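Asker: With the input below, show me the fold.
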Amino acid sequence: MTDKKNAYHKVRMERKKTQIDASIAKANIEKGILLVITGNGKGKSTSAFGMVARALGHDLKVGVCQFIKSRTDTGEEAFFSAQPNCEWHVLGDGFTWDTQNREQDIATSERGWQIAEKMLSDPSYDLVVLDELTYLLSYDYIDKQRVLSALQARPEMQHVVVTGRSAAAELKEIADTVSEIQEVKHAYKSGVKAQIGVDF
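Answerer: As a prediction, this is how the structure comes out:
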């Protein structure tokens, strides 16, 4: 029985390898990728910062713009901002329910977006992370077409990662890769506070 299972497994894996090799050979386009990571689950920013680590490991230049959030005591900022090829900006005043001031949020978003726009027009940045950018669009803090135009006009080989809940349909439409992270369970809803090294 074991020999039969092993033989069947070998045939399946040979067939799978043929299919995968063909797919890899077919994917031969070189271009900058626009990735959108959205959804209500935990891990959107975490995924983006994993790509920051990957890019820095290849000696690429990275720019990070964190919208909305204002805290500067996160582990990711402490680590990545100390890296020579990483430029890190915390550009928010805090969550909208903390500021409770739409005019202030719009002004802060505009200042932050100007920094992001410079990165998106500079070919020296290999990867740009626009963390929680989706909120600036869904709250109408920044003109949507202005953002879409800047993303589409960026340097040909520049990669961009956009994170945040409720990504606009137009943003998902122009993206090369879209991932939606679904929440199945979250410790916070059981009364567990944010944990250092895991949540910030």
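Asker: contacts and neighbour counts: CA atoms only from here.
Answerer: Will do.
Asker: Just give the number of residues close to Asp73.
Answerer: Neighbour count of Asp73, defined by other CA atoms under 10 Å: 10.
Asker: Kindly provide the distance from it to Gln158.
Answerer: Remark: distance between Asp73 and Gln158 (CA to CA, to the nearest Å) = 28 Å.
Asker: any idea how far Gln104 lies from Trp113?
Answerer: As for Gln104, its distance to Trp113 is 14 Å (criterion: CA to CA).
Asker: To check against the first, give me the structure of this:
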Amino acid sequence: MAEPDDNDRHAEKMAKKKAARDKIMATKTDEKGLIIVHTGKGKGKSTAAFGMIFRHIAHGRKCAVVQFIKGGMQTGERDLIERHFADLCEFHTMGEGFTWETQDKRRDMEMAQAAWAKAKELIADPSNTMVLLDEINIALRYDYVDVGEVVAFLRDAKPPMTHVVVTGRNAKDELVDLADLVTEMELVKHPFRAGIKAQIGVEW
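Answerer: Purely as a prediction, here's the structure:
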């Protein structure tokens, strides 16, 4: 009897893998609104979060964005959403730039508190299927917003099917513990270290 060739062996191996995978997938039947954390020193935290926002828009689902820090910057995501998808995605830029640029702690705290108030309003609205809290981790790190209050609200007041995505470096342990999905972006290499500035279409 002829030995099976590589293609036959591959097909048999993949069939076994598919059967095992299908068995696992059959047990995954629950749905819930997720708390998702993107943190770490690597690039891509907000970029990945906006990818999910655009998925919601593509599926015709209402969603919202609150930016806690990047208010002083033009961004392609904000321009695109406000120009073409404002009916599906509310976009609120509440910050005035990074803390080392504003150099006004009291003003930064006021803006962060206003952003959190808006975030609570949007999360509590069950018509929003996802709310992105962009760079809230920075506001939490500097104690501009109390992490205990954020955790309590997300745990007790978030509608059960609403997804909430939080981004920014140095995510607080309390938020990580609460989250359903946590991704830490690891920095391996960055052009900034080679003297290359932030560029349109890559960083903003």
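Asker: Can you give me the TM-score here?
Answerer: Overlay of the two chains. TM-score (TM-score structural alignment, normalised by the length of structure 1): 0.95; 199 aligned residues with a CA RMSD of 1.4 Å.
Asker: re earlier: Gln104 and Trp113 of structure 1: which has the busier surroundings?
Answerer: For Gln104 of structure 1 versus Trp113, the count of surrounding residues by other CA under 10 Å is larger for Trp113: 20 against 14.
Asker: in which helix or strand would I find the more buried one?
Answerer: helix 102-120 (DSSP states H and E).
Asker: Where does that helix end up in structure 2?
Answerer: Taking TM-score structural alignment as the measure, structure 2 aligns residues 105-123 with helix 102-120 of structure 1.
Asker: Can you report how many residues neighbour whichever residue in structure 2 pairs up with Cys86 of structure 1?
Answerer: Matched across to structure 2, Cys86 of structure 1 falls on Cys89, judged by TM-score structural alignment. Here the number of neighbours of Cys89 of structure 2 (other CA under 10 Å) works out to 23.
Asker: thinking Cys89 of structure 2 is in contact with Val66, fair?
Answerer: No: contact criterion CA atoms under 8 Å: Cys89 of structure 2 and Val66 do not qualify, at 10.6 Å.
Asker: Now check Glu135 of structure 2 against structure 1: what is it aligned to?
Answerer: Per TM-score structural alignment, Glu135 of structure 2 is aligned with Glu132.
Asker: tell me the contacts of the closest residue to its match other than its chain neighbours?
Answerer: Leaving aside its sequence neighbours, Glu132 of structure 1 sits nearest to Gly164 (CA to CA, 6 or more residues apart in numbering; 4.3 Å). Listed by CA atoms under 8 Å, 6 or more residues apart in numbering, the contact set of Gly164 of structure 1 reads Ile37, Thr38, Gly39, Lys44, Ser45, Asp131, Glu132, Leu133, Thr134, Tyr135.
Asker: In structure 2, what residue corresponds to Gly164 of structure 1?
Answerer: By TM-score structural alignment, Gly164 of structure 1 lines up with Gly168.
Asker: would you list every one of the helices in structure 2?
Answerer: Using DSSP state H, the helices found in structure 2 span residues 6-25, 45-58, 76-84, 99-102, 105-124, 136-141, 147-156, 173-178.
Asker: right, so these: which one is the most enclosed?
Answerer: Neighbour counts (mean count of other CA atoms under 10 Å) averaged over each of the helices of structure 2 peak at helix 136-141, with a mean of 22.
Asker: roughly how far apart are Leu132 of structure 2 and Met94 of structure 2?
Answerer: 13 Å.
Asker: tell me, what's touching those two both at once?
Answerer: Shared contacts of Leu132 of structure 2 and Met94, counting by CA under 8 Å, 6+ apart, come down to Val66.
Asker: okay, these two: which has more neighbours?
Answerer: Taking other CA under 10 Å, Leu132 of structure 2 and Met94 do not tie; Leu132 has more neighbours (26 against 22).
Asker: give the contact list for that one.
Answerer: Under the criterion of CA under 8 Å, 6+ apart, the neighbours of Leu132 of structure 2 are Ala49, Phe50, Ile53, Ala64, Val65, Val66, Val164, Val165, Val166.
Asker: Try it again at 10 Å.
Answerer: Taking CA atoms under 10 Å, 6 or more residues apart in numbering, we find Leu132 of structure 2 in contact with 36, 46, 49-50, 52-53, 63-67, 91, 119, 122-123, 163-167.
Asker: got it, and Asp93 of structure 1?
Answerer: Residues near Asp93 of structure 1 by CA under 10 Å, 6+ apart: Phe67, Ile68, Lys69, Ser70, Arg71, Thr99, Gln104, Asp105, Thr108, Ser109.
Asker: ok, back up a step: looking at it, the match of Cys86 of structure 1 is touching Ile81, isn't it?
Answerer: Yes: Cys89 of structure 2 sits in contact with Ile81 when judged by CA atoms under 10 Å, with a separation of 6.9 Å.
Asker: Find the residues that touch each one of those two.
Answerer: Listed as contacting both Cys89 of structure 2 and Ile81 by CA under 10 Å, 6+ apart are Ile53, Phe54, Ile57, Val65.
Asker: What residues does the last one make contact with?
Answerer: Val65 of structure 2 makes contacts with 49-50, 53, 78, 81, 89-93, 118-119, 122, 130-134, 164-165, as judged by CA under 10 Å, 6+ apart.
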